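# sequence and computational prediction follow.
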Amino acid sequence: MTQALDVRGLTTRFETRKGWVTAVNDVSFSVAPGRIMGLVGESGSGKSVTGFSIMGLIDAPGEVSAGEVLVGGRDMRKLSPEDRRKMRGRDVAMVFQDPMMTLNPVLKVGDQMAMAVRVHDPMSKRAALDRAQAALETVGIPAARERLEVYPHQLSGGMRQRVAIATALLHSPSVIIADEPTTALDVSIQGQILAEVRRLADETGTAFVWVSHDLAVVSSLADEVCVMYAGRIVETGPTDRVIAAPRHPYTKGLIGSVPGLHEPGEKLPQIPGATPQLVNLPTGCPFRPRCFRATPACEAPPPRVALQDRVVLCHHPLEGTA
């Protein structure tokens, strides 16, 4: 089966006063149609930059310096800027953390959704509005026709995020990159949107890359998970197995710090130290200064270890028990 999205060796760097800094380092993963890939890690781990790199939205002083981004078998990095622009929205779309990065505050919802439709599919405005209404109904917005006549500020945060997702769905793209779209929402609205996303993936075959720092969200939504640290994927595999029995020490630390896994009042375990600065990474494994399993061998670059159910970037993978 052709993967909806196949990322191979993606590397993104930024020029700073101290030289080039690699924010995404040799990242590879694939997502099949109708599947959801969770991309998790601490702030600064490279999750969002990975999403923007896939979309071709990295501007100077940054650049995608290596790798392939295959959408439906076509490498977006080899396309001309014009052809890449044509693929964005039609074949691969993005939902941002702040829906107002998608929505224009001075235009009615229907007007801007209709414009998004007609960029790729020339048609009458009435036909474009009909498609916009259908997209709003797909994400569970009631009275969809009436919502087309309002401005974004007249909608709640959860409703605006649904509109942003509906806009991404207008051309039935094969891939949607979702960059922490539920972070600013309350728990009940978040749960509703996650349920809609799961339904959309199952019913439409759209593949999602769900960027999040929230392991609880990813564990309930994603089929597979990639754990990122300092710009690298350190563990990837089926979500339920990774959550139940992490094999990388960093993954174990992330899961151990989830409040829901501990008794009320119990002190949460912490990963010692802080995420390293990308301009001054430790030699060898970047997680070495914070790792409870570090040995002198970890001063060398960690190997990519293929285990039975996952891949781990580590000299000393943990035992496969919960």
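Received the coordinates, thanks.
# every contact and neighbour count from this point should use C-alpha atoms.
Will do.
# mind checking which helix or strand the residue nearest to the spatial centre of the chain is in?
The residue lying closest to the centre of the chain (C-alpha atoms, centre = their mean) is residue 211, at 2.7 Å. Element membership for residue 211, per DSSP states H and E: strand 207-212.
# another structure for you, compare them:
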Amino acid sequence: MTAALDVKGLTTRFDTRAGTVTAVDDVSFSVEPGRIMGLVGESGSGKSVTGFSILGLIDEPGRVSGGQVMVEDTDLRTLSADALRSMRGRKVSMVFQDPMMTLNPVLRIGDQMAMAVRVHEPMPKAKALERARDALGIVGIPSPEERLAAYPHQLSGGMRQRVAIATALLHGPAVIIADEPTTALDVSIQGQILAEVRRLADETRTAIVWITHDLAVVSSLADDICVMYAGKIVERGTAEEVIGQPRHPYTRGLLDSVPGQHEPGTRLPQIPGSTPQLSHLPSGCPFRNRCPRATQVCTTTPPFTSTGSHSVLCHHPLETS
């Protein structure tokens, strides 16, 4: 099956006073239609920058310095600014962590969604509002006709996030990139939105990249997982492989630090140290200063080794049973 999104060698750099920092370092992955890929890692690992880089939303002093981003049969990296702008929303959409980054507080929901429709497809406003109403219904918003007349502040946080997802769906894009869209929501609302996203992927065949630091979320939502650390993908595979049989010590550390896996009252394991500054990465494996398995060979660049669809960037990968 042809991938809806195929990223190869994506590299993004920022010019700072301390020198040039590589925030996304030779990142490659693909997502097939109807599948959800979880992009996981600690804060500062490069997850969100990867999402913005795919869409060409990196501003100075940053720049996407290399790689290929194929959406269906089009390489977004080769497009002019105008052509890329026409692709956003129509072929590839983004759902931001804060829906108020998407929604204008002084415009009604219907007006904003109709505007998003008509910018790509000229049509009467009444027809655009019909499409907006249908999109709200798809994401499970009750009484969608009434919600079109509401302002963003009149909706709950969960409802606003559903509106943001509905807006991303207006043109039936091949790919949706969701940047931690449920982080600020309570658990019950988060669960509802995750269920809706899973259903949408299955029914519309939209490929979804779900950016998160929460392994509990991706374990129940994603089909595939890529784990990022210091701008690199250090492990990738199916959700069953990465969650059930992690091979990178960093992935193992993330899983061990999930509270629900331990007896109440026991000390929670944690990964020692903190994420290194991208301007002062250690030589070789960027995780080596925090890794319990590190040896002298880890001062050299680790190779990517694969077992079927399961790949790991490590000199000393964990064994699978």
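It's in. Predicted model, so just to flag it, every value in this text is computed and none were measured.
# drop the TM-score for these two in here.
With the length set by TM-score structural alignment, normalised by the length of the second structure, the two chains reach a TM-score of 0.99; 321 aligned residues with a C-alpha RMSD of 0.5 Å.
# superpose on the second structure and give me the mean offset of the helix or strand that the strand holding residue 211 of the first structure is followed by.
Moving toward the C-terminus from strand 207-212 of the first structure, the next helix or strand (DSSP H and E) is helix 215-221. Once fitted to the second structure, helix 215-221 of the first structure is off its aligned match by 0.2 Å on average (mean C-alpha distance after the TM-score superposition for the first structure).
# other SSEs contacting helix 215-221 of the first structure?
Packing partners of helix 215-221 of the first structure (3 or more C-alpha pairs under 8 Å, 6 or more residues apart in numbering; DSSP states H and E): strand 36-40, helix 239-244.
# for the nearest residue to residue 291 of the second structure once chain neighbours are set aside, give its distance to residue 112 of the second structure.
Spatial nearest neighbour of residue 291 of the second structure, chain neighbours left out: residue 249 (6.7 Å); criterion: C-alpha to C-alpha, 6 or more residues apart in numbering. Here the criterion is C-alpha to C-alpha, to the nearest Å. By it, residue 249 of the second structure lies 46 Å from residue 112 of the second structure.
# so those two - more neighbours on which side?
Ranked by neighbour count (other C-alpha atoms under 10 Å), residue 249 of the second structure and residue 112 place residue 249 first, with 24 against 20.
# for stretch 32-46 of the first structure, what is the distance to the chain centroid?
Computed by C-alpha atoms, centre = their mean, to the nearest Å, the chain-centroid distance of stretch 32-46 of the first structure equals 4 Å.
# ok, the closest residue in space to residue 103 of the second structure that isn't next to it in sequence - contacts?
Excluding its sequence neighbours, the residue lying closest to residue 103 of the second structure (C-alpha to C-alpha, 6+ apart) is residue 152, at 6.8 Å. By C-alpha atoms under 8 Å, 6 or more residues apart in numbering, the contact list for residue 152 of the second structure reads 100, 103, 104, 105, 107, 108, 109, 160.
# determine which residue in the second structure is aligned with the residue nearest to the centre of the first structure, please.
Under the alignment by TM-score structural alignment, residue 211 of the first structure pairs with residue 211 in the second structure.
# my read: its match touches residue 39, true?
Yes - counting by C-alpha atoms under 8 Å, residue 39 is a contact partner of residue 211 of the second structure at 4.7 Å.
# which residues of the stretch 1-150 of the first structure fall in strands?
Secondary structure of the stretch 1-150 of the first structure by DSSP state E, counting those that start in this stretch: the strands cover 5-16, 19-31, 36-40, 62-71, 74-75, 92-95.
# want to try CSV for those strands, with mean neighbour count and distance to residue 258 of the first structure as columns?
Shown next, in CSV, are the strands of the stretch 1-150 of the first structure (neighbours: other C-alpha atoms under 10 Å; distance: least, C-alpha to C-alpha, whole Å):
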stretch, mean neighbour count, distance to residue 258 of the first structure
strand 5-16, 19, 29
strand 19-31, 19, 25
strand 36-40, 27, 13
strand 62-71, 19, 33
strand 74-75, 14, 38
strand 92-95, 25, 26
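# re the thing from before, and the residue nearest to the centre of the first structure, how far from residue 221 of the first structure?
Distance, residue 211 of the first structure to residue 221 of the first structure, by C-alpha to C-alpha: 11 Å.
# try residue 88 of the first structure
Distance, residue 88 of the first structure to residue 221 of the first structure, by C-alpha to C-alpha: 24 Å.
# now swap in residue 260 of the first structure and tell me
Relative to residue 221 of the first structure, and taking C-alpha to C-alpha, residue 260 of the first structure is found at 17 Å.
# who has more neighbours out of these two?
Neighbours per residue (other C-alpha under 10 Å) separate residue 260 of the first structure from residue 221, with residue 221 holding more: 20 against 10.
# can you pull out the residues in contact with whichever strand or helix holds residue 196 of the second structure?
Following DSSP H and E, one finds residue 196 of the second structure within helix 187-204. Under the criterion C-alpha under 8 Å, 6+ apart, residues 34-36, 139-140, 158, 162, 172, 182, 206-208, 221 lie in contact with helix 187-204 of the second structure.
# closest one to residue 299 of the second structure out of those, please.
Closest approach between the contacts of helix 187-204 of the second structure and residue 299 of the second structure, by C-alpha to C-alpha: residue 36, at 34.3 Å.
# mind listing what that closest one touches?
Taking C-alpha under 8 Å, 6+ apart, we find residue 36 of the second structure in contact with 198, 201, 207, 208, 209, 210, 221, 222, 223, 224.
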